[in-house]
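Student: starting from these lines, generate the structure:
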Amino acid sequence: MEQRMKAYAIAYLRNVRMGAGIVEYLERIDETLAPYDGHFIVHGAKPAQIEGEWEGAPIVIEFPDYDHLRDWYESPDYREILPLRTENSDGVVIFVEGVDRTHKATDVLV
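Tutor: Sure thing, here's the model as predicted:
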C-alpha cells in the first residue's frame, strides 16, 4: 500500500493591512479547514531572521495529504473568503508534499 505523505500550504504574507477584511478572514478560515483535517502548524509567530531578508509573516497549514489540501483550497467555503486575504495583503502561497522521517538529503539525487 502506498503511503500518503502529509501536504502543506505555505504562505509568505507581506503588507498585511489589518482591518475588517483580514479579521473576517481569520474568524472564518478555521471552519473551512475542519472538513479537510487541515490545521495551522505555523501562524502568527515572528520569525527569527537568520539569513537573507524576510519582511513578512510565515504561515504553514498541514493536511493529511495533497488531495485534502487541494480540495480545501478549491472548496466553495474557502473560495468565498479568499478575496478577504488577497485584497488585504501581498504574498506568495505554495503547496508542497512532505517527506517521511526516513528521508535523507541525497534522496533527491535519484
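Student: use CA for all of it now, contacts and neighbours both
Tutor: Noted.
Student: who touches the longest helix along the chain?
Tutor: Determined from DSSP state H, the single longest helix within the chain is helix 20-33. With contact meaning Cα atoms under 8 Å, 6 or more residues apart in numbering, helix 20-33 is reached by 39, 72, 77-78, 81-82, 84-85, 88.
Student: second input sequence below; structure requested for side-by-side comparison:
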Amino acid sequence: MICYAIGHLRNVEMGAEIVSYLEGIDSTLAPFEGRFVVHGGQKYILEGTFADDVIVIAFPDLARAQSWYASPAYQAILPLRTKNAEGAVFLIDGIGNDHRATDILSPV
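Tutor: Predicted coordinates for the structure are as follows:
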C-alpha cells in the first residue's frame, strides 16, 4: 500500500544549507521510488489560517519510505533541514481508491 512522508515545516530559514538540502534530496528519493506529490506551493485557504509549508512524498510502501528516511544518503543531508526549520515529519499509509469516509467507523 502506498505510504506518504508528510512534512509540516515552519520557520524555514532559506539559506545555503536549505539550498544544499534541496539540491540533494531528489537523489536520495530515487532508489526508493519516492516522488514529491506536494512541495510547498500556493495555498488556497478555505478555513482558518495556515502559514506553514507542507511537503508530501509518495513511496510504493511503508518499507521503502522507512528505508529512505534511514538511508545514509538522506541522513547525511537531514541536518541541513533540521538546523534550519521547525516542524513535524511522519509516515502515514495511504488508502485505496474504493475508500469511503465511513470506513474508519469499522474495526480494522
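Student: mind checking the TM-score on these two?
Tutor: In this superposition the chains share a TM-score of 0.94, using TM-score structural alignment, normalised by the length of structure 2; 106 aligned residues with a Cα RMSD of 0.8 Å.
Student: I104 of structure 2 maps to what in structure 1?
Tutor: Per TM-score structural alignment, the equivalent position to I104 of structure 2 in structure 1 is V108.
Student: again with A85 of structure 2
Tutor: In structure 1, A85 of structure 2 lands on S89 (TM-score structural alignment).
Student: contacting residues for its match?
Tutor: S89 of structure 1 makes contact with 13-17, according to Cα under 8 Å, 6+ apart.
Student: swap the cut-off to 6 Å and go again
Tutor: Under the criterion of Cα atoms under 6 Å, 6 or more residues apart in numbering, the neighbours of S89 of structure 1 are 15-16.
Student: what about the helices in structure 1?
Tutor: 20-33, 66-73, 76-86.
Student: only whichever of the contacts of helix 20-33 of structure 1 are buried, select them in ChimeraX.
Tutor: Command for ChimeraX that selects the buried part of the contacts of helix 20-33 of structure 1, burial taken from 16 or more other Cα atoms under 10 Å:
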select :72,78,81,84,85,88
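Student: cool, thanks, talk later.
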